[in-house]
Every structure is written in structure tokens, then in C-alpha cells.
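J.: Fold the following for me, if possible:
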Amino acid sequence: MPALVHTVVPLLAAYLLGSLSGSLLLGRLRGIDVRRHGSGNAGGTNALRVLGWRYALGVVAIDIGKGALAAWLGLRLLPDPAWAWLAAALAVVGHVWPVWHGFRGGKGAATVVGGLLVLWPTAVAALLVVWLAVLVSSGYVGLATVSAALALPLLAWGLAAPPPALAYAGFVALFVAWTHRANLRRLHAGSEPRFERVWLLRRGRGRAP
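T.: Have a look, this model is predicted:
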């Protein structure tokens, strides 16, 4: 029983940490539930649209921080350090289905980054390159996020990452693609809004020679 407790409690704590939504907690200070505005998503991108970049930075800091904390606690409290990858995954699940906020949360990308910063920090730099490349070339935040998530298992496979990292990478790719399914449907239909301010390649094509 003690061994079971030492496993279950940190994993439950990881999920509960993930359930602390940055956009909803900070939104309460402004008397706003961001799920009722913009895209209806409780994440950093919608926070930026609804309340501006300062608010969005706070949201992203909280959402990354809770993923990092869940992974850190997993490394130190779980009987096997490999279980820290599961703790990181449960923090992502908590972000998407937060028990504190009626199981209506965000899409999980920032919390994924937080876990990786602790468990596999070098991967974050590679994913950031993919994310930025897709973002500035297309202007689609959702497409950039899904592309970065899909790149993670390819990176893990190419670097012969250990099985827990491979499993986490596969989970991230599938889960992030699923949480962004509405974005992908809108892309297919041609109705996905672009983030015009970061669509840099279009600006380059529009300049006079």
C-alpha cells in the first residue's frame, strides 16, 4: 500500500496542478471568463485576443509553469523517474479537462512545453523552430502548434529516445492534434482566422521591389 500511495499521490497531484488554468484564474481578476469570448478556448492565444499581450504572457507563464512543476515533482517523488513522463502527460490532461473549472480548459500546448523543459529541454528548441517557421509562413497559430507536436515523435525516433520519452512524444502528437481538431477542420474549410501580425512572409511578398 505505501508504494501504491507514493505512486498515485504524485500522479494525482500532477493532474490537479494541470487543472489550474492560467487564463481562467487570471481572468477572475478582471471579472472575465475567456471561454465566453473570442474562440471560447481557455488558452494563451485566446487570452491574447481577448485581453492583450500582458494578460496572455501571464497565462502562458502559469500554463508552462504547472507542466514543469508536475514533471519536477514526478522526478523527485515517484518511485521510478520514468513515471515523470506520465506525470507530465497528466498535467496536460488536467489542463484540457480541469476539475476546478468544470472540465472545460485549453488545448494543452503550453503545458506540454513546461513538461519538456524539465524532462527534455533540448527538444523545446527544435519544436520552437518548427512552430515559428510554420507560424510566420502561414499565419496560423493552430497549424504551427500541431506541426510542432507532430515533429516531437519524429525527433524522439531520430534521436533514439528512451521508451518513456517516445511514449510521451506519441501522446503529445495525437493529443494536441485532437485538441486542435476544430482548427484543422476550419483550415480544411478555408475559414480558419490568421494571426495577421505574425504572418511575415505575406508581408514580404507585399512589399515593393
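J.: C-alpha from now on. contacts and neighbour counts both.
T.: Noted.
J.: Spatially central residue (nearest the centroid) of the protein, please.
T.: Of all residues in the chain, the one closest to the mean position by C-alpha atoms, centre = their mean is residue 109, 1.2 Å from it.
J.: And it, how far from residue 151?
T.: Distance, residue 109 to residue 151, by C-alpha to C-alpha, to the nearest Å: 13 Å.
J.: again with residue 83
T.: To residue 151, residue 83 is 23 Å away according to C-alpha to C-alpha.
J.: So which residues make contact with the lengthiest helix in the chain?
T.: Determined from DSSP state H, the single longest helix within the chain is helix 53-77. With C-alpha atoms under 8 Å, 6 or more residues apart in numbering as the contact definition, helix 53-77 has outside contacts at 6-7, 10-11, 13-14, 17-18, 20-23, 26, 43-45, 47-48, 81-85, 87-88, 91-92, 95, 110-119.
J.: And for stretch 191-201?
T.: By C-alpha under 8 Å, 6+ apart, stretch 191-201 touches 135-141, 183, 186.
J.: Alongside the first, I'd like the structure of this one:
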Amino acid sequence: MKLLLFGIVSYLLGSISFSYLFTKWLAKEDIRTLGSGNAGATNTLRAIGVGPALLVLLLDALKGMLPVWVAVVYFQTPWLGVIAGACAIIGHNWPLYYGFKGGKGVATTMGVFFVMSFYPALFAALLVIVIIAITRYVSLGSMVFMIVAPLLMLMMHSIPQSAAIGALLIGLLSIWRHKTNIVRLVKGNERKLGQ
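T.: Next comes the predicted model:
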């Protein structure tokens, strides 16, 4: 019962789309009809600017961090954290409040990973910053994070192995959500940061 309730609450929290709310409030537009059509921080940056994009990034990360923090710190259950985090990400990707059309879950997944195991997520995030600075491909950096962070969790034994494998599955979900980006990267027509 605790697991089901925690999953539902995490999903409902994850379903709050801050990119949608800020774009509606500031531009009177639906973020899903602008730019890439993705309800996330990068598209918010392109649509309405740096300030709102940073807020979206922070708030999207927090909605992944909160349920995992409660599970890991309060209940002392890493696997409950994996499930709560996955439900929050699913909520972001397929939000109940917005016709099940959301984003790709990058910031929310990052929030989940940072609470699950801080140092692996930090090392992966620093690598991502370097990759984005060199290539200006946010999608590439995001996908690298989704693989590197869980692999570091496994290698560093920072959390139970089963939880690290759960984190890897979460990362693979995000990469699957980037399938159109992967096609564009291969073809060489993926949009770079600043374009």
C-alpha cells in the first residue's frame, strides 16, 4: 500500500509541467507548440529566455528530488527511491494534467540521480558540462549523463547494486525519449545550443 501511494503521489508531482506553466504565463503560448515541441528547460530557453529556463530546470529537478529524498532519507529504502523517482519521471513525460504530452524527463532524472547518489551524479554532470561546451548539443550531453551516472553508481558501489541497475533502467528510458534527437545527431541536423 505504501509503495502504491508513494508511486501515485510521485507521479502527480512529476506531472506538474513548469515549462508549460511559465510559457502560458509569460508568453500566452503552449510550450508544446513552440520550437522543438518539448516541454522542458532547453525549449523554454529558446521560447522565452534564460531566466524562465533556469527556473524550469531547477523546479523540474526538485520534483524528482523530493520523492526520492523522502524514500531514501526518511524511509531508508533505496529501491523505494528508484520507484518514486521513476514515477515522477513518468509523470513529467506523460503528465496527467496536460493530456499525457510532456517532456523528456532530463532535469527530473538528474534530480532523482543526485539524491540517489550525489558524487556519481556530480561527476557525470561535470562531464556533461564539458560535452555541451565543446559540441553545444544539449541532447548529447543529456544522454551521456543518463548512462554515465548509473554506471558510476555501480562502479563506486555508492548504492545497492539493484538500485543502481534500477537507475540505469531509468536512464535508458530518457535515452529512448531522445530517439528523434539521436536520428538528428546521426544525420547532422540536430539543433545546437544558441541556434
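J.: can you tell me what part of structure 2 the next helix or strand after the longest helix of structure 1 aligns to?
T.: The element immediately downstream of helix 53-77 of structure 1 (helix or strand, assigned by DSSP states H and E) is helix 84-96. Following TM-score structural alignment, the aligned partner range for helix 84-96 of structure 1 in structure 2 is 81-93.
J.: Quick check: the aligned partner of residue 191 of structure 2 in structure 1 vs residue 107 of structure 1, distance?
T.: With TM-score structural alignment as the matching criterion, the partner of residue 191 of structure 2 in structure 1 is residue 193. In this structure, residue 193 of structure 1 and residue 107 of structure 1 are 17 Å apart, going by C-alpha to C-alpha.
J.: For the two, work out which one has more neighbours and name it.
T.: Neighbours of residue 193 of structure 1 and residue 107, each counted by other C-alpha atoms under 10 Å, are more numerous for residue 107; the result is 24 against 13.
J.: residue contacts, the more buried one?
T.: Counting by C-alpha under 8 Å, 6+ apart, residue 107 of structure 1 has contacts 41-43, 95-96, 176, 179-180.
J.: Now do the same for residue 116 of structure 1: its match in structure 2.
T.: Structural correspondence for residue 116 of structure 1 with respect to structure 2 (TM-score structural alignment): residue 113.
J.: ok, back up a step: distance from the longest helix of structure 1 to the middle of the chain?
T.: Remark: helix 53-77 of structure 1 is offset 10 Å from the chain centroid, using C-alpha atoms, centre = their mean, to the nearest Å.
J.: Equivalent analysis for stretch 31-39 of structure 2, please.
T.: With C-alpha atoms, centre = their mean as the basis, the mean position of stretch 31-39 of structure 2 lies at 16 Å from the chain mean.
J.: Sort out for me which of the contacts of helix 53-77 of structure 1 are in helices.
T.: Of the positions in those, 6-7, 10-11, 13-14, 17-18, 22-23, 26, 44-45, 47-48, 84-85, 87-88, 91-92, 95, 110-119 sit in helices, assigned by DSSP H.
J.: returning to what we had before: give me the mean deviation of the longest helix of structure 1 from structure 2.
T.: Here helix 53-77 of structure 1 is compared with structure 2 after superposition; its mean distance to the aligned residues, by mean C-alpha distance after the TM-score superposition for structure 1, is 1.7 Å.
J.: Which residues belonging to that helix are considered buried?
T.: Judged by neighbour count (16 or more other C-alpha atoms under 10 Å), helix 53-77 of structure 1 contains these buried residues: 55-60, 62-75, 77.
J.: try stretch 23-32 of structure 2
T.: Residues of stretch 23-32 of structure 2 classed as buried by neighbour count (16+ other C-alpha under 10 Å): 23, 29-32.
J.: The match of helix 84-96 of structure 1 against structure 1, how far on average?
T.: Superposed on structure 1, stretch 81-93 of structure 2 shows a mean distance of 0.9 Å to its aligned residues (mean C-alpha distance after the TM-score superposition for structure 1).
J.: which residues sit against that stretch?
T.: Under the criterion C-alpha under 8 Å, 6+ apart, residues 6-8, 10-17, 63-65, 67-72, 100-105, 108-109, 112, 116, 163, 166-167, 170 lie in contact with stretch 81-93 of structure 2.
J.: Aligned to residue 123 of structure 2, what sits in structure 1?
T.: That one, residue 123 of structure 2, aligns with residue 126 by TM-score structural alignment.
J.: ok, how many other residues are close to its match?
T.: Neighbour count for residue 126 of structure 1, taken as other C-alpha under 10 Å: 14.
J.: Which members of the contacts of stretch 191-201 of structure 1 are classed as buried?
T.: For the contacts of stretch 191-201 of structure 1, a neighbour count by 16+ other C-alpha under 10 Å gives the buried set as 135-136, 138-141, 183.
J.: Identify the farthest-apart pair in those residues.
T.: 136 and 183 (17.1 Å; C-alpha to C-alpha).
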